[in-house]
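S.K.: Whatever this is, show me its structure:
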Amino acid sequence: MTSSRHWLALCMGSALLSAALLALHVPAAVLLGCMVCAIAVAVRGTTLAVPRTLFGWGQGLLGCLMAHSLQPQHLGTVVQSWPVFLGATLLLIAASTGLGWWLTRRQVMPGTTALWGMAPGAATAMVVMSESFGADVRLVAFMQYTRVVVVTLVAALVTRAVVGPLPDSASAIPWWPPTAPQALALTAALVLGGHALAQRLNLAGGSMVLPLVAAALVQGLWDWTPALPPALMALAYAAIGWSVGLRFTRGIALHALRALPQVLLSIALLMGVGLATGTALVLTTGLDALSAFLATCPGGADSMAVIAATSAVDTGFVMAMQLARFLVVLVAGPAVTRRVAQGSAQAGPPPL
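M.R.: Predicted structure coming up:
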C-alpha cells in the first residue's frame, strides 16, 4: 500500500472513530479518535509522519483555545479567594508529583515521563509541553488521556447520581459558524507568528505558549478574540493526535499496557487527594459538595466545564479552580519536573 493510501485509510478511520466518540460524548473525542487510529497504523509497521510545521500550528491553535478560557470573571474569583485556590492547587500538584516520582522509582515510566503524565493540567497542553522537556510524549499521552477518561466518567456518574441525567447536548455541531474575517486573520497571525518566533528563538513549547500569552493579552487589553471554528480545531486535534500516535511502536504499546494497572492505581490515589481537598473546601468555605468535587477533580478542565455548565453547581468557582491549577502547572511544571527528576537517582526502564 502506498503512502497516499495509508494516509487515506488513516483519515477515513479517524473520521469514523471520532464521529463515534463524539456521539458517545467522550472528552477530546476528535483528538483521541485520531490518536488511536494513528497508533493502530504505527504498530503495524507503517511509516508515516506529520510535518513538524503542521504540528506546531496545531499547538498554536490549542494555545489560542486555552487563552479563550481565561475569562475575566474567573480570574477575578481566583484573585478574591487566592489562599483557597493556592492551597488546594498546590496540594493536588504535590500529590501528582509524588505519584509521578513513585512511578519513576518503580521503573514504570522512564525519566520525566511519569511526572508529566501525572501533571493535573490541561491534558493536551501537558502532552505538547512534555516533549520539549525530555519526556516520552507517547507514554505521557497514554497516561494523560487515561486519566481524563476515567475522571470524566466518574465525575459524570457522580453528577448524575446527585442531580439526575445531564441535558442531552447531541445537537449537530456548527462546524463552521459565521465568523468575522478579522477574527480569522487574528488567529492566523497568532498561530503563524507564534510558531515562527518559537522556531527562531528555539523556545521549548513556544509554539503553544507564545500564541496563548499573545491571545490572552489581546483579549484582556483590546477585547479582541481569535476565531476558533470547530472545524479548524478538529484539524488541530488531528495534527496533534496523529503526530503523537504515529510515533508509537509495538514495544511502546506493550509497555503502556503493562503499566496500565499502576497508572490506574495512581489515578485512583490522585482522585482520592482531590476528594479530600474538596471535603476540606466544603467544611471550611461552606461550598456545596458537588461544586467542590468538580472543582478539585484532576481531569480535563474542558470536560469539567461541560459537566458544571449543565448542573446546579457554582460554575464560576469550578472553572476558576480548574483554571488556577492549569496556570500553576503551566508556569511551574517544567521547573518542578526537572528538579524532581534530578533529585531522583533512578534510571528509567530498559530501552524499548
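
S.K.: switch to C-alpha atoms for all contacts and neighbour counts from now on
M.R.: Noted.

S.K.: For residue 50, which three-state class applies?
M.R.: Judged by DSSP: H, G, I helix; E, B strand; the rest coil, the three-state class of residue 50 is coil.

S.K.: Just list the residues touching it, thanks.
M.R.: Residues counted as contacts of residue 50 (CA atoms under 8 Å, 6 or more residues apart in numbering) are 239, 242-243.

S.K.: Which one of those residues sits in the busiest neighbourhood?
M.R.: Counting neighbours by other CA atoms under 10 Å, residue 242 leads the contacts of residue 50 with 29 neighbours.

S.K.: Quick check, it in contact with residue 40.
M.R.: No - with contact defined as CA atoms under 8 Å, residue 242 does not reach residue 40; the gap is 10.8 Å.

S.K.: circling back: need the contacts of residue 50 in JSON lines (columns: distance to residue 123).
M.R.: Shown next, in JSON lines, are these (distance: CA to CA, whole Å):
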{"residue": "239", "distance to residue 123": "16"}
{"residue": "242", "distance to residue 123": "16"}
{"residue": "243", "distance to residue 123": "15"}
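
S.K.: Tell me which of those residues fall in helices.
M.R.: Restricting these to those inside helices, with DSSP state H as the criterion, leaves 239, 242-243.

S.K.: for these, which one is nearest residue 232?
M.R.: Distances from these to residue 232 were compared by CA to CA; the smallest belongs to residue 239, at 10.8 Å.

S.K.: Alongside the first, I'd like the structure of this one:
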Amino acid sequence: MTACIAGEAAESVVPASHLLVPLVVGFAAAISGLVAGKVPPSVNRGSQAVLGVMIGASLSPTALLQTATAAVPLTIVTALTLVLSLAAAALLAVVARLDHPTALLGMIAGGSAAAVACAEDVRADARLVAVMQYLRVALIAATAPVLVGWLLASPAPSGGSPPVNPPAWRLVTGPHQGAGLVLVVVIAFAGTIAAGRLRLPSAALLGPMLLAATLTMTGTTAGFAPSGALRSALLTVIGLDVGLRFTRSALSRMGRLLPLALACSVVVSVACAMLAWPLSRLVHIPLTDAYLATTPGGINAVIGTAAASNANIPLISSVQSLRLFCMVLLAPLLIRLLTRQGRPEEQAHGRSGRRPPT
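M.R.: This is a model prediction of the structure:
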C-alpha cells in the first residue's frame, strides 16, 4: 500500500512512477533487511496476465487505421529498431559477460514493464533488466521535451488533443466497469491457460496479450483495458517484485555494468532519433511527430511531450503501441532461439552469472 501511494504522489515528476517508485521502495526494504522474500509467484503471474491484457487492448482497429497509409516505412523502422536493440544486447553480452536473456530484455526498445515482468520466465536477471530499461526511460523522459522544443522553433499544430487521464475509480476503460472487469479476469485466465498448453514463452504475459489483441482487432469487444487504480496496482506489484530481489552483491555487479549500459542506451536512442528524418520524408509528417513516434520506449513521457507540443497524438500512440506489441511478442521468441543456438559452455556460464547469490 505504501509503495502504491508513493507512486501516485510522484506521478507528476517521475516517469513510469507507479513502477519505478515501488521498485525503489522494494529495493530499500530488501537492502536494509526490513523485508525478506519476494512477491508471491501467483500474485506476480497474475499481474503479468493483466499487463498482457492491457498491452493487447492497446491495439485496435482505430490504431491500425492511423498507421495503415505508412505501413511499409513503419515496418522498416520497427525492424531497424529491433536490429539496433539486438546489436546493443550482443555488445553487452560480450563486453559485460551478461547472459543473452538479460542483455536482450535490458536493451529491447519498448515495453519496459513487460520486459521486467517476463524476465523471470526466461531466466533473465530482473534486477539488471529493470536498471537497463529504466535508465533508457529516464534518458528519453529527460531529453524528449528538450529535443522537441528545439525542433519546434516555429510551432505548427499538427493535430491531436491532450490525453485524458481516466478517474482513479475507473478500473478499466469504457463506461461498463463491471463487464470490463469480468472480461479482464476471463481473458487473463483463458489466455494464460491457452499459452501454457501451446508452450509459448512467458505464457502469463503473451497469452492474455494475444487474446486481448485478437478481441479488440476483430471488434468482438471493447472497453476492458486496465486503467486507473487497477493499472497502478499491477505496475506496483511488478516494480515491488523487482525491488525486493536486490542484494548487496547484485549492486556491486550493477555498478560495473552501469557505464556500458548507459552508453548503449544513448547510442540506441540517438540511432532511433536519426530514423525520424527519413520517416518524416517518406510519410510526409512533421519531423517532431516522426521523432516522437520512433523514440525507443518511455511511451508515457512521449505522449505527454506530444500533448504539450500539439503533435499528432493518435499517430504517435498508434506507432508506439504497435512497436510495443511487436517487441513484447518477439523478445521471448528471440531469447529461446539464442539460447538454443548457444554452445553448452556459454549457457552454463550465463546460468552461473545470471543470479547473484542471495
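
S.K.: Mind checking the TM-score on these two?
M.R.: The TM-score (TM-score structural alignment, normalised by the length of the first structure) is 0.85; 337 aligned residues with a CA RMSD of 2.8 Å.

S.K.: follow-up on the earlier one: lining up the contacts of residue 50 of the first structure with the second structure, which overlap?
M.R.: For the contacts of residue 50 of the first structure, the contacts that persist in the second structure are 239, 242-243, with contact defined as both residues aligned by TM-score structural alignment, their matches' CA atoms under 8 Å.

S.K.: and stretch 241-261 of the first structure, which residues are buried?
M.R.: Neighbour-count burial for stretch 241-261 of the first structure flags 241-249, 252-253, 256, 259-260 (criterion: 16 or more other CA atoms under 10 Å).

S.K.: List the buried residues for stretch 82-91 of the first structure?
M.R.: Residues of stretch 82-91 of the first structure classed as buried by neighbour count (16+ other CA under 10 Å): 85, 88-89.

S.K.: In the second structure, what range does that stretch match?
M.R.: Matched against the second structure by TM-score structural alignment, stretch 82-91 of the first structure falls on residues 71-80.

S.K.: which outside residues touch that stretch?
M.R.: Stretch 71-80 of the second structure is contacted by residues 67, 275, 279, 282-283, 294, 319, 323 when judged by CA under 8 Å, 6+ apart.

S.K.: Also stretch 245-257 of the second structure?
M.R.: Outside of stretch 245-257 of the second structure, the residues that reach it under the criterion CA under 8 Å, 6+ apart are 27, 30-31, 37-38, 96, 127-128, 356-358.

S.K.: Which two among those residues are spaced furthest apart?
M.R.: 37 and 96 (27.9 Å).

S.K.: So for those two, which residue has more residues nearby?
M.R.: Of the pair residue 37 of the second structure and residue 96, residue 96 is the one with more neighbours under other CA under 10 Å, namely 16 against 9.

S.K.: can you pull out the helices in the stretch 201-350 of the second structure?
M.R.: Taking DSSP state H, counting those that start in this stretch as the criterion, the stretch 201-350 of the second structure carries its helices at 203-217, 228-243, 248-274, 276-283, 287-294, 299-308, 313-341, 344-354.

S.K.: Distance to residue 86 of the second structure for these - can I get that in JSON lines?
M.R.: As requested, those are arranged in JSON lines below (distance: least, CA to CA, whole Å):
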{"stretch": "helix 203-217", "distance to residue 86 of the second structure": "20"}
{"stretch": "helix 228-243", "distance to residue 86 of the second structure": "23"}
{"stretch": "helix 248-274", "distance to residue 86 of the second structure": "10"}
{"stretch": "helix 276-283", "distance to residue 86 of the second structure": "20"}
{"stretch": "helix 287-294", "distance to residue 86 of the second structure": "17"}
{"stretch": "helix 299-308", "distance to residue 86 of the second structure": "20"}
{"stretch": "helix 313-341", "distance to residue 86 of the second structure": "9"}
{"stretch": "helix 344-354", "distance to residue 86 of the second structure": "17"}
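
S.K.: closest to residue 163 of the second structure out of the ones you listed?
M.R.: Across the helices of the stretch 201-350 of the second structure, closest to residue 163 of the second structure is helix 299-308 (CA to CA), at 7.0 Å.

S.K.: now the closest one: how far from the chain's centre is it?
M.R.: For helix 299-308 of the second structure, the distance between its averaged C-alpha position and the chain's averaged C-alpha position is 15 Å (CA atoms, centre = their mean, to the nearest Å).

S.K.: With the first structure overlaid, how far apart is that helix on average?
M.R.: Mean deviation of helix 299-308 of the second structure relative to the first structure after superposition (mean CA distance after the TM-score superposition for the first structure): 2.8 Å.

S.K.: just checking, what packs against that helix?
M.R.: With contacts defined as 3 or more CA pairs under 8 Å, 6 or more residues apart in numbering; DSSP states H and E, the secondary structure elements packing on helix 299-308 of the second structure are helix 126-151, helix 287-294, helix 313-341.

S.K.: could you dump those to TSV with mean neighbour count and distance to residue 207 of the second structure?
M.R.: Formatted as TSV, the entries for those read as follows, by neighbours: other CA atoms under 10 Å; distance: least, CA to CA, whole Å:
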stretch	mean neighbour count	distance to residue 207 of the second structure
helix 126-151	20	20
helix 287-294	26	26
helix 313-341	20	10
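
S.K.: Of those, which is nearest residue 48 of the second structure?
M.R.: Comparing those by their distance to residue 48 of the second structure (CA to CA), the top pick is helix 313-341, with 12.1 Å.

S.K.: Return the residues in contact with the alignment partner in the second structure of residue 213 of the first structure.
M.R.: Here residue 213 of the first structure is matched to residue 210 in the second structure, going by TM-score structural alignment. By CA under 8 Å, 6+ apart, the contact list for residue 210 of the second structure reads 52, 56, 191.

S.K.: Tell me the buried residues in stretch 2-16 of the second structure?
M.R.: For stretch 2-16 of the second structure, the buried set under the neighbour-count rule, 16+ other CA under 10 Å, comprises 3-4, 6-8, 14-16.

S.K.: ugh, wrong one, I meant stretch 193-200 of the second structure
M.R.: Using 16+ other CA under 10 Å as the burial criterion, the residues of stretch 193-200 of the second structure that qualify are 193-196, 200.

S.K.: center of the first structure, which residue is that?
M.R.: Compute the mean C-alpha point of the first structure, and by CA atoms, centre = their mean the closest residue is residue 123, 1.7 Å away.
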